[in-house]
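[1] here is my input; please provide its structure:
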Amino acid sequence: MITLKGAAVSAKIREEVTEALHEFPGAAPKLAIVRVGERPDDMAYERGALKKMENFGLQAESFSFPGDISDEAFQAEFKKINDNPDIDGILLLRPLPEQINERDIEHMISSEKDLDGISPENIARVFAGENEGFAPCTAEAVIEVLKANDISLSGKRVAVIGRSMVVGRPLSMLLLKENATVTICHTRTRELEKTCKDAEILIAAAGKAKMIDSSYVGADAVVIDVGINVDQDGNLCGDVDFESLNSIASMATPVPGGVGAVTTAVLAKHLVTAAKKRRGSRK
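    Next up is the predicted model:
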């Protein structure tokens, strides 16, 4: 089985970003990372994104707020960030605490700065199969991994485990755009193992540690693991029992070091695209 590591894909995207930066004679594009509370996974992602932006020659600033901030206060602070002309793109770490109306923030964020595809405008563009706007970074990272490894999607049977608006549904739309035949699976899918085993490409975005083992995987299938979990020993792991795939899958992504490594690179690419559009429109 070939291990599909994300580092090489990230490096390729970095080259694209570096080339694009030649078009910015002034300040480099700037990202705002907005975090509410101190969830360990949010803070880990924030650190990784800040480091990635620096490595790619981009600016990034973190805006953190206490977990008990009121809905009214957070909306006021978010509006300041959203309206700041020096900020080219925004990454909002979710889910937000229950006292904050997340839907209101999704409607508030500028679609031009919405790098992770949460605004109604960007979601609509993804589902309409348009090229404009931004898809969620993780969903797009999966496509980047497949393309970088010359894995054709046209006509392929693809099963996606997970139907969230963060990964499963938008990813399915991106796969359809590449002419794949997509089956979206979830907790109520009958004969889930059989459905997955029939797929030539299996994408796990269920959010359950090591849920997918060899019984879900057909011979020579490609397995993409989007999950980020912590196992019973406290180690980072995906939705896939990676070791169990050795004798059956043809290729698979590891966790860590797979799709996650590409997600922040896609974020950087989105930031450059957003800056180009915004700064070009201001000329």
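[2] every contact and neighbour count from this point should use C-alpha atoms.
    Fine.
[3] doesn't residue 76 lie inside a strand?
    No. Under the criterion used here (DSSP: H, G, I helix; E, B strand; the rest coil), residue 76 is helix, not part of a strand.
[4] could you measure it against residue 70, distance?
    To residue 70, residue 76 is 10 Å away according to Cα to Cα, to the nearest Å.
[5] distance-wise, check residue 251 relative to residue 202.
    As judged by Cα to Cα, residue 251 and residue 202 stand 10 Å apart.
[6] please give the structure of this sequence too, so both can be compared:
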Amino acid sequence: MGAEIIDGKKIAGGLGEANAARSEALRGAGIEPTLAVLTPGDDPNAGAYARSLVKAGTKRGLVVRTVELPAGVDPAGFERLLKEAETGAHGVLVLRPLPAGLDPDAVDFLVDPDRDVDGVHPVNAGLLALGRPRFVPATARAVHHILKSTGVELVGKRAVIIGRSNIVGKPLFQLLLAEHLTVTVCHSRTRDLPGVAREAEVLAVAIGRAEMVTPEYVKPGAVVLDAGYNWNDGLGREQGDVHPDAAEVAGWFTPVPGGVGPVTTQMLVANVLIAAERGKTR
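    The predicted structure is shown next:
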């Protein structure tokens, strides 16, 4: 019979309208919500994402400024660029991959936690773990929102997350735990990964390996949420981490493209609006 295909673009449209209304209210109060995006200049995927943020953010009333990070930037140079970007901005986003000379952990500490709309600063990660979230990473927040939109009863269900990154797997674990699911986080060293995944009534995937999760990983009727993005030059299109054939087994399924991606963008816009509503600017 096949899965119910979740229309992420439709969900994102509703979120975008709500974001636009919040942005208009801020502007009416004399506040111009502003996002600064620092992007590695030599990475085409990061550049494409930055351009999409400019387009989506501007449409919803944000001012979006981009700052290109030189390939050879050192820590002192990065810190200078970051502080300049933070000036007058409510939200700051540092896109990955970082230039080779920068330590990702150090970068996470340097971003002002009150402007950390990616939710990666230890203060914001800690608040989420304590059940008092301020800024939740946009992709994790998008997956959570999409799951809630299905109307599936979540309390007591078994969830499996494949991937343990700081911006998807770990924060999503906290969000699902707060919904009273029993959550397992899997990774590259998980034994019998397909077998563990098949136990899930909710399966979320964010591992960065194109179409790795095949139908054998999916419990019949499960909600399958694909947060992967992999560009295939040969095919000239993006691919998710879940093979499309898995939709024949699942009960609910997010496609790539058109699933988690558009919702993620609107969640990032919403995080900027949260920061602006808090009135944090210099």
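[7] TM-score for these two?
    Superposed pair, TM-score by TM-score structural alignment, normalised by the length of the second structure: 0.93. Supporting alignment: 277 aligned residues with a Cα RMSD of 1.6 Å.
[8] anything in contact with each of residue 251 and residue 202 of the first structure?
    Among the neighbours of residue 251 of the first structure, those also in contact with residue 202 (Cα atoms under 8 Å, 6 or more residues apart in numbering) are 221-223.
[9] what segments of the first structure are strands?
    Secondary structure of the first structure, counting by DSSP state E: strands at 2-3, 30-36, 59-65, 89-92, 157-161, 181-185, 201-204, 222-225, 229-230, 236-237, 251-252.
[10] corresponding residues in the second structure for the third one?
    The reference is to strand 59-65 of the first structure. Strand 59-65 of the first structure corresponds to residues 63-69 in the second structure, going by TM-score structural alignment.
[11] neighbour count: residue 251 and residue 202 of the first structure, which is higher?
    The residue with more neighbours, out of residue 251 of the first structure and residue 202, is residue 202; 27 against 20, by other Cα atoms under 10 Å.
[12] OK, contacts around that one?
    Contacts of residue 202 of the first structure (Cα under 8 Å, 6+ apart): 158-161, 196, 217, 221-224.
[13] now, of the residues you listed, which are buried?
    By neighbour count, with 16 or more other Cα atoms under 10 Å, the contacts of residue 202 of the first structure hold 158-161, 196, 217, 221-224 as buried.
[14] picking that back up, which of the contacts of residue 202 of the first structure lies closest to residue 177 of the first structure?
    residue 158 (12.7 Å; Cα to Cα).
[15] measure the closest one to residue 207 of the first structure for me?
    For residue 158 of the first structure, the distance to residue 207 of the first structure - Cα to Cα - is 18 Å.
[16] what's the answer for residue 185 of the first structure, then?
    Separation of residue 185 of the first structure from residue 207 of the first structure (Cα to Cα) stands at 13 Å.
[17] quick one, what contacts residue 114 of the second structure?
    By Cα under 8 Å, 6+ apart, the residues touching residue 114 of the second structure are 91, 275, 280.
[18] now the first structure: which of those residues match?
    With the contact criterion set to both residues aligned by TM-score structural alignment, their matches' Cα atoms under 8 Å, the contacts of residue 114 of the second structure that also touch in the first structure are 91, 275.
[19] just give me the match in the first structure for residue 18 of the second structure.
    Using TM-score structural alignment, residue 18 of the second structure lines up with residue 16 in the first structure.
[20] measure that match to residue 9 of the first structure for me?
    For residue 16 of the first structure, the distance to residue 9 of the first structure - Cα to Cα - is 11 Å.
[21] the two: which has the busier surroundings?
    For residue 16 of the first structure and residue 9, the more surrounded residue by other Cα under 10 Å is residue 9, and the numbers stand at 23 against 13.
[22] can you tell me how far the more buried one is from residue 34 of the first structure?
    26 Å.
[23] so which residues of the stretch 151-283 of the first structure form helices?
    168-177, 192-197, 259-282 (DSSP state H, counting those that start in this stretch).
[24] make CSV out of those helices and add distance to residue 23 of the first structure.
    Putting the helices of the stretch 151-283 of the first structure into CSV (distance: least, Cα to Cα, whole Å) gives the following:
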stretch, distance to residue 23 of the first structure
helix 168-177, 28
helix 192-197, 45
helix 259-282, 8
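[25] re the thing from before, need the shared contacts of residue 251 and residue 202 of the first structure in a markdown table (columns: distance to residue 152 of the first structure).
    A markdown table is the format used below for those (distance: Cα to Cα, whole Å):
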| residue | distance to residue 152 of the first structure |
| --- | --- |
| 221 | 13 |
| 222 | 11 |
| 223 | 14 |
